[in-house]
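> I would like to see how this sequence folds:
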Amino acid sequence: MPIKAYYNEPISSFLKDDANRILGILTAEHHHALEEQQRWAWLQQISILEAALTDQQDGRIFLEFYIPRMGKRADALLIAKNIVFVIEFKAGASEHTSTAFDQVEDYALDLKNFHEGSHRVPIVPVLVSTNAESRPISELKFADDLVASPVGTNKADLSSLIHKICAEYIFPTLDIDVWMAKGYRPTPTIVEAAEILYRTHSVTDISRSDAGAKNLQETSASVSKIIDQARQNRTKSICFVTGVPGSGKTLAGLNIATRRSDEHRDEHAVFLSGNGPLVDVLREALIRDRATREHIPKKTAEREVRSFIQNIHHFRDDYVGNNDIPVEKVVVFDEAQRAWTRKQAASFMQRKRGQADFNMSEPEFLISVMDRHPDWCAVVCLVGGGQEINIGEAGISEWISAIETLFPTWEVHVSPRIALPEYGSPIEIEKFLASPRVRVDEHLHLAVSMRSFRAEALSDLVGHIIDNEPESARAAFKRIETVYPIYLTRNLDVAKTWLRSQARGTERFGLVASSGAQRLRPEGIHIKTEIEPANWFLNGSTDVRSSYYLEDVASEFAVQGLELDWVGVCWDGDFHHKNETWVCQNFKGTKWQSVNDESRRLYLKNAYRVVLTRARQGMILFIPKGDISDPTRPPSFYDGTFDYLRSCGINTLD
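As a prediction, this is how the structure comes out:
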């Protein structure tokens, strides 16, 4: 995706241009009703920039420069003397707030990380609080990636700041034409993506398009074609979309639901998830965003958002004990592998809903609800491999069983990857794939992680670690260690300090652990104290409930499907390495008990698979030392894990 800006001219042309003509261009590109305050702010910015650049004829200036990952625009971007200045104006402001500094630094980091032409280019984030006091900088601090710490100035001193930086710092020649021709490859967090998608109904500006990545639009297009065929032919279809951890399955699902809702309102497409924390976080993010943008009460924003993103269990409960036909013609089930088995669903419905005669698996019941439509419908299942983390989660097998035995007329579309071992029994699935009504489509698989934009091999590394393959893990780590830092430490304070030192702007960091990590409590890690997901993932660094405070620790149940920039993984004895193999344990009462049941062992392995794949930019693994006097925390539980992870190539940090 090429760079975008409302106004884009050489500095020499900008200085000759008429302010009112520039204002006209900005207004024409705005495509929204222009408030008088915005018009005044633009005129102020144009005037300030003209004064600041009078003696700076070479270079280029962009006004209202689009930041795709964030769905926002930087006020100005200036290229002068081989340096990129990202400039944010706060008209009338008399002080530089930390929030404003974070904003302009976020813009600079977005440019650095996601614009190909900016990877090796110096970037200086500049905050212009027009009426603030002058604060001359003594020295500009550039990080290793050449993004400087944000600097603040006012309208009078912007000129001297730019001249000082251009004079004192010499960098290699930057070909501006080449820089502009380079593409943007944004990889937003799922929260950022959901906000942009809900606002614009398009993934065009937020999805990657490089040849090495599966394009979300290809997957969405394939699914939309399946839905269109079902609609035209009056048939019922189900399709299974697979993907590696962090590949954008949820984003693809949100895109499909959004586009169908926008283009075919009579379908009443809905996005359903059994992941309660994910639903809570996405809903709250969209509610806050819409309320802020449209200046409406949160309650008003909440009504529409709740109908678009629903908890799958609430959807299910609406149709138990009746024969009602759902209004929804298209449903997208996120994390379909976590749907319940017949035993788990029946037990829950009897205990919690008083439905003693409920005798169906969740996949069976959900398909049967959609099967009530007399004409057509479409079901889209988003499936993660190796993601089952709780008792009673069925994986893909229950869906296949239900389709084969109870719904013989449904058309089935699948990704070829569901035959891989992590999706279920290969023999059972291979037999299913041989059925004449099953159509295989390669576009229904998302192959490349978007979460770890710096390390597409992360999921391979974590898989090798969990599968006890140290040599393969070492090879995978060598491929990513220069772009995706991972460290080991025996000191929790060291881990916390490292996390705080890595994050810039509003990059989010936090601590995660397995839900079975009950003997980390002496270290101050209380895994049994549940986080409030919306507050933990969305609130700012001054809120004690947020992840930034590094007090509340999130389990695999709270973080599955979500992500942070930097993660501290806290490792306990529930999954520890001993005698060249993994030992699985469950802490009950006052002691550890061996986990011998194969499905429970799988859940525990997957819990660690989840917490180890939450970080977009890097992570640190905290392995306690244990306590020789505490039989629940013997050093042997932790030393073996620490030594094994070092054998995987991961370096220590003291």
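
> going forward, measure contacts between C-alpha atoms and count neighbours the same way
OK.

> After the strand or helix carrying residue 126, which helix or strand is next? Please name it.
If you go by DSSP states H and E, residue 126 is part of strand 123-129. Note on strand 123-129: by DSSP H and E, the next helix or strand toward the C-terminus is strand 151-153.

> buried stuff in stretch 539-546?
The neighbour-count check on stretch 539-546 (16 or more other C-alpha atoms under 10 Å) flags 539-540, 545-546 as buried.

> should've said stretch 635-643
Across stretch 635-643, burial judged by 16+ other C-alpha under 10 Å covers 635-642.

> Go ahead and name everything in contact with the one helix or strand residue 40 maps to.
Taking DSSP H and E as the criterion, residue 40 maps to helix 36-52. For helix 36-52, the surrounding residues in contact (C-alpha atoms under 8 Å, 6 or more residues apart in numbering) are 14-15, 19, 23, 89, 91, 155-156, 158-160, 162.

> Adding secondary structure and neighbour count as columns, could you present those residues in JSON lines?
Converted to JSON lines, the contacts of helix 36-52 look like this (DSSP: H, G, I helix; E, B strand; the rest coil; neighbours: other C-alpha atoms under 10 Å):
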{"residue": "14", "secondary structure": "helix", "neighbour count": "21"}
{"residue": "15", "secondary structure": "helix", "neighbour count": "19"}
{"residue": "19", "secondary structure": "helix", "neighbour count": "17"}
{"residue": "23", "secondary structure": "helix", "neighbour count": "17"}
{"residue": "89", "secondary structure": "strand", "neighbour count": "24"}
{"residue": "91", "secondary structure": "coil", "neighbour count": "18"}
{"residue": "155", "secondary structure": "coil", "neighbour count": "24"}
{"residue": "156", "secondary structure": "coil", "neighbour count": "17"}
{"residue": "158", "secondary structure": "helix", "neighbour count": "24"}
{"residue": "159", "secondary structure": "helix", "neighbour count": "20"}
{"residue": "160", "secondary structure": "helix", "neighbour count": "14"}
{"residue": "162", "secondary structure": "helix", "neighbour count": "20"}
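
> this one as well, want them side by side:
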Amino acid sequence: MAETRSFWAGTVGSFLQADFEKILGQLAVRVSLIHSGNEEQQLIAWKRELDILQGAFETLGTDVLPWGVLLEMPLQRLGRRLDAVVIIGGTIAVVEFKVGSRTCSSSDVQQVEDYALCLRDFHAGSRGRNVVPIVCAEHAPPVDLPPSIHVLENVSPVLQCNAGGLANCLAMIQRFNDGAPQLDWETFDSSSYNPTPSIVDAARHVYAGHAVAEIGRADASAEVLESAANRLKEIAIQAKRKGSRRICFVSGTPGSGKTMLGLDLVFTGDAGRVAGEPAALLSGNRPLVHVLREALAEDAASRGMTKKEARRQVYQGLQNLLDYLKEHSQGEAPPEHVLVFDEAQRAWDAEVGKKLLGRERSEPALFLDILNRMPWACLVCLVGPGQEINRGEGGLALWGQALEEAAQDGNRWVVHAGYDAIHGGEYVGDGILSGMHSQRNALQLVEEPSIHLTAGLRSYRTPSHGQWVAALLGGRIEEAASIARGMDAPPAYITRDLPMLKSWLRERCRGNQRVGLLASSGAVRLIADGIPPSPRSNELDQVAHWFLKPSGDYRSSNALEVPLSEFVCQGLEIDYAGICWGGDLIWDDGWQPRAMRAPKWQMVRKDDARMYRLNTYRVLLTRARAGLGIFVPFGDDDDQTRKRRQFDLGCKTLKMAGCVSL
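The predicted model follows:
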């Protein structure tokens, strides 16, 4: 029998005929190749699992012999495994055994539910199939099964049973399958598994020592990420060896893995910390830095490090950008030769520099001034599209100006960038050269196709979501509708009923998935619909609680009590988002941004201010990984700030663009 991806796999018929001692030996050999542990306890647990499965199959009779059985099926490259998968016709049963247990806890339910959701979302063989999670607590009291199985987006609620009740669960799934053709277990076992971690999970994995090749997908997009990560490390090493200054512009679509690459460069072993040198990721996004710091510190503490030491190490690698500039703009050079500048397209101009630091210098110019004092440096700039939401954010043109000025002062930089970052393009806006006068003569430009990322990883269930958002906010409604028709699921669901949106989100708050409400900071009249304002960007603990606290904690996003604005959710993400659409962006032969000048709205006329408001909704519309809901209020004609017609037109336009009513 050829080696399978699962530790053992075959039909129920071959399972019942097999020598269980040989199966146990095969399981033991396979697990020993991954890690060592308490083998004796593991063998006892496996033997009970095999006995329970055997008893269930024999109870059900000969009809079940063609079913597939997979034992210890790897769920991802980081070592997570499913106890057992039973393929019942075209339906997938995921069985999590709790050998010796007399109870089935809420964490047990959440664990197997999360396994089922991961299969649905990331396993090619499970795509479009119904998945039923089961917790089998060996000695638990009997539990009444529901009258029937109902699935939500192909995953049913968790069934619970004891050892003697497993046969009833499998029989219930058999009836639910209703004669659908039997899925081949070999095809299922060999199907690719392509997980897409959230930025918080990716940060945790990188900090724990895993490279992007281990935590990302197993498809072409993973190869692209790995190639980009390796190239960035090569450039950093070249900078040290040659005593040169190099700047890399990593560009790409929203959610394509840019921040993951930055974390990889900073935290992953020797290659990231070039020859043991310290490195740091700098971000002006204080909420992002705080959430990642707290997540990494909690994770490190859970693995045995004191939280104080964990925080010290994390704070060295993740730093606030403005604090860095204040500390190092004058005086000694910083210790880090390798720096990652997150959201570099949002760098501010000289006017903002004067206000913040008392120096009429742009942020790129200040950065290069600091690094020009060092014998060598490698600065990696992560560049995303349409994320500018503050005045004074100048895009890549500011970097071109700063590099040209540095060259004129005798400090030449080698620039590594993709074609779009150099010349301008859809995902970067104006390119580096647009800010220069002498153009190429001032710089050594090296075109690097490998550091322009085109695969959108965030919206893993609707990969073209970013294109849809671009068309929608660009006012190209027919184009948006065309993109939506090519999606497997609608780009968003829309409702005029806030409790209905919350109910839709709560139904999807399963396993470890997170749901939450979002709203524009300019949508100040949403309070009339019972929607409170977002925490401010300096209320960092509230933001961290929103992203990290579990269900049941009122501070969690899952409580659906408080929305986050663009200023505190940018760069972060959740699985299902509910956007509360405000009166600050209405439709009237095109999107019309407005600002509240109490007691009434005022149309926004300036081009840059209009762009910031559209980018606000671009940020909000691209925070969801799995699904998006939109609440559009009805309005109230007795309130001049909430006219019904304006909301009606906006709702109609969103539907014309492909949104579907709940």
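
> Let me see the TM-score of these two.
Aligned and superposed, the two chains score 0.90 in TM-score terms (TM-score structural alignment, normalised by the length of the first structure); 640 aligned residues with a C-alpha RMSD of 2.8 Å.

> circling back: with the second structure overlaid, report how far the strand holding residue 126 of the first structure is off on average.
Mean deviation of strand 123-129 of the first structure relative to the second structure after superposition (mean C-alpha distance after the TM-score superposition for the first structure): 1.6 Å.

> Show me the two of the buried residues of stretch 539-546 of the first structure that sit farthest apart.
Using C-alpha to C-alpha, those span at most 9.0 Å, a distance reached by 540 and 545.

> Closest to residue 247 of the first structure out of the contacts of helix 36-52 of the first structure?
Looking across those and measuring by C-alpha to C-alpha, the closest to residue 247 of the first structure is residue 89, at 35.6 Å.

> returning to what we had before: from the contacts of helix 36-52 of the first structure, which single one is nearest residue 442 of the first structure?
Looking across the contacts of helix 36-52 of the first structure and measuring by C-alpha to C-alpha, the closest to residue 442 of the first structure is residue 89, at 47.0 Å.

> burial count for residue 622 of the first structure?
For residue 622 of the first structure, the count of nearby residues is 25 (other C-alpha atoms under 10 Å).

> Aligned to it, what sits in the second structure?
Aligned by TM-score structural alignment, residue 622 of the first structure pairs with residue 631 of the second structure.

> Quick one: map residue 225 of the second structure onto the first structure.
Residue 225 of the second structure maps onto residue 216 in the first structure, by TM-score structural alignment.

> Mind giving me the packing neighbours of the strand holding residue 126 of the first structure?
With contacts taken as 3 or more C-alpha pairs under 8 Å, 6 or more residues apart in numbering; DSSP states H and E, strand 123-129 of the first structure sits against strand 83-90, helix 98-114, strand 151-153.

> Could you point out the residues of the second structure onto which it aligns?
The alignment of strand 123-129 of the first structure onto the second structure (TM-score structural alignment) spans residues 131-137.

> Which position in the first structure pairs with residue 249 of the second structure?
Matched to the first structure by TM-score structural alignment, residue 249 of the second structure sits across from residue 240.

> which residue lines up with residue 477 of the second structure in the first structure?
Match for residue 477 of the second structure (TM-score structural alignment): residue 470.

> now that match: how far from residue 456 of the first structure?
Noted for residue 470 of the first structure: a distance of 19 Å to residue 456 of the first structure, by C-alpha to C-alpha, to the nearest Å.

> Kindly report the same for residue 445 of the first structure.
15 Å.
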